[in-house]
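Engineer: could you look at this predicted model? Sequence included:
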Amino acid sequence: MRLWSLNAAILDRAALVACWREALLAQKVLAGGTRGYTRHPQLERFRSAADPLAAVGHFLGCLQSEATARGYRFDASRIAVVDAASPAIPVTDGQLAYELEHLRRKITARDADWLSRLPRVATAAETFTVIPGAIEAWERP
């Protein structure tokens, strides 16, 4: 499961689609709708939010907005909590830098034309607030 902390605008098609699919799974896990993935480390940050379903709903809403801007049709009716306010989940600048390099490696292998769209410095998805620090403890490098 890769729930990118990066702004969805820099994700290539494959990363955006996979993140949407995996965030829907995260939503199902947080709602208690499945027994799988319940201990996945990337869910820790959503569980730490005051309202985990609203937090993942905000995240999904941002992904859906980016998909719509690109002409994709992600079904917004699948988002359990819509129009949720940003939970401002903290993410470290070290985590963002790690994810940007991880994305860069993936894109190099599958869509080299997209490389020119990647920024030199990572920006966070709207769901997150950047704080100083190393790679997050939940990350499994």
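Structural biologist: Good, I have the coordinates.

Engineer: all contacts plus neighbour counts: C-alpha atoms, from now on.
Structural biologist: Noted.

Engineer: can you count the residues close to the residue nearest to Pro41 when sequence neighbours are not counted?
Structural biologist: With sequence-adjacent residues excluded and distances taken as C-alpha to C-alpha, 6 or more residues apart in numbering, Pro41 is closest to Trp138, at 5.0 Å. For Trp138, the neighbour count with other C-alpha atoms under 10 Å is 12.

Engineer: who are the contact partners of Trp138?
Structural biologist: Taking C-alpha atoms under 8 Å, 6 or more residues apart in numbering, we find Trp138 in contact with Pro41, Gln42, Glu44.

Engineer: so the closest residue to the second one other than its chain neighbours: helix, strand or coil?
Structural biologist: Spatial nearest neighbour of Gln42, excluding adjacent residues (C-alpha to C-alpha, 6+ apart): Trp138 at 6.1 Å. Following DSSP: H, G, I helix; E, B strand; the rest coil, Trp138 is assigned to coil.

Engineer: roughly how far does Trp138 sit from Asp12?
Structural biologist: 24 Å (C-alpha to C-alpha, to the nearest Å).

Engineer: and Leu115, by the same measure?
Structural biologist: Leu115 is 9 Å from Asp12, where distance means C-alpha to C-alpha.

Engineer: one more to weigh against that first structure:
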Amino acid sequence: MRLWSLDPAQLDRAALVSGWREGLLAQAVLLGRTKGYTRHPQLVRFRELDDPAVGVATWLLGLADEADRRGYRFDRSRVVPQADTTLRMTVAEDQLQLEWRHLIAKCERRSPGWAVDLKTQDPRAHPIFAVVSGPVADWERAAS
């Protein structure tokens, strides 16, 4: 499961689509609708919110907005709780950089043209996140 901190516009097709699917799984976990993945480290930052399911719903809508821009059809009715478009979380700069390198490495294998384009950009955060100075998150399991 990878719930990207990166701007959905920077995700290649595979990362956007799998992010949507994995975000829906995260939503099910946080709503107690599945027994699997309950200890998944990617959920830590959402569990720190007053309403974790609203946090994931808001994150999911960021992906759905990008899917709309690309002409994809993500079923927004699957986002269960009401999203809070004013909700903001933080992501550390080092975490964002780690995810950026991770995404580029994945894209070099599956979407080489996308990787070339990413290398001309700077990483941007998903709209739910404000970038702050700091290290890679304690919950991160990807190799540094």
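Structural biologist: Cool, got the structure. Note that this is a predicted model, so its numbers are computed, not measured.

Engineer: most neighbours among the contacts of Trp138 of structure 1, which one?
Structural biologist: Across the contacts of Trp138 of structure 1, neighbour numbers were computed from other C-alpha under 10 Å; Gln42 holds the maximum, 19 neighbours.

Engineer: show me what that one aligns to in structure 2.
Structural biologist: Matched to structure 2 by TM-score structural alignment, Gln42 of structure 1 sits across from Gln42.

Engineer: what are the buried residues along stretch 76-90 of structure 1?
Structural biologist: Ile79, Ala80, Val81, Val82, Ala84, Ser86, Pro87, Ile89, Pro90 (16 or more other C-alpha atoms under 10 Å).

Engineer: nope, stretch 99-114 of structure 1 is what I meant
Structural biologist: If you call a residue buried by 16+ other C-alpha under 10 Å, then stretch 99-114 of structure 1 has these buried ones: Glu99, Leu100, Leu103, Arg104, Lys106, Ile107.

Engineer: please apply the same query to stretch 127-138 of structure 1.
Structural biologist: Within stretch 127-138 of structure 1, the residues scored as buried using 16+ other C-alpha under 10 Å are Thr127, Phe128, Thr129, Val130, Ile135, Glu136.

Engineer: ok so, going back, how close does the residue nearest to Gln42 of structure 1 get to Arg39 of structure 1?
Structural biologist: According to C-alpha to C-alpha, Trp138 of structure 1 and Arg39 of structure 1 sit 11 Å apart.

Engineer: same check on Asp75 of structure 1?
Structural biologist: The gap separating Asp75 of structure 1 from Arg39 of structure 1 is 26 Å, by C-alpha to C-alpha.

Engineer: could you do Val17 of structure 1 as well?
Structural biologist: As judged by C-alpha to C-alpha, Val17 of structure 1 and Arg39 of structure 1 stand 23 Å apart.

Engineer: residue boundaries of the helices in structure 2?
Structural biologist: 13-30, 44-47, 52-70, 93-110, 112-118 (DSSP state H).

Engineer: now those helices as CSV including distance to Leu6 of structure 2?
Structural biologist: Below are the helices of structure 2 laid out as CSV (distance: least, C-alpha to C-alpha, whole Å):
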stretch, distance to Leu6 of structure 2
helix 13-30, 10
helix 44-47, 15
helix 52-70, 10
helix 93-110, 7
helix 112-118, 12
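
Engineer: out of those helices, flag the one nearest Arg2 of structure 2.
Structural biologist: Of all the helices of structure 2, helix 13-30 sits nearest to Arg2 of structure 2, with 6.5 Å by C-alpha to C-alpha.

Engineer: packing partners for the closest one?
Structural biologist: Judged by 3 or more C-alpha pairs under 8 Å, 6 or more residues apart in numbering; DSSP states H and E, helix 13-30 of structure 2 is in contact with helix 52-70.
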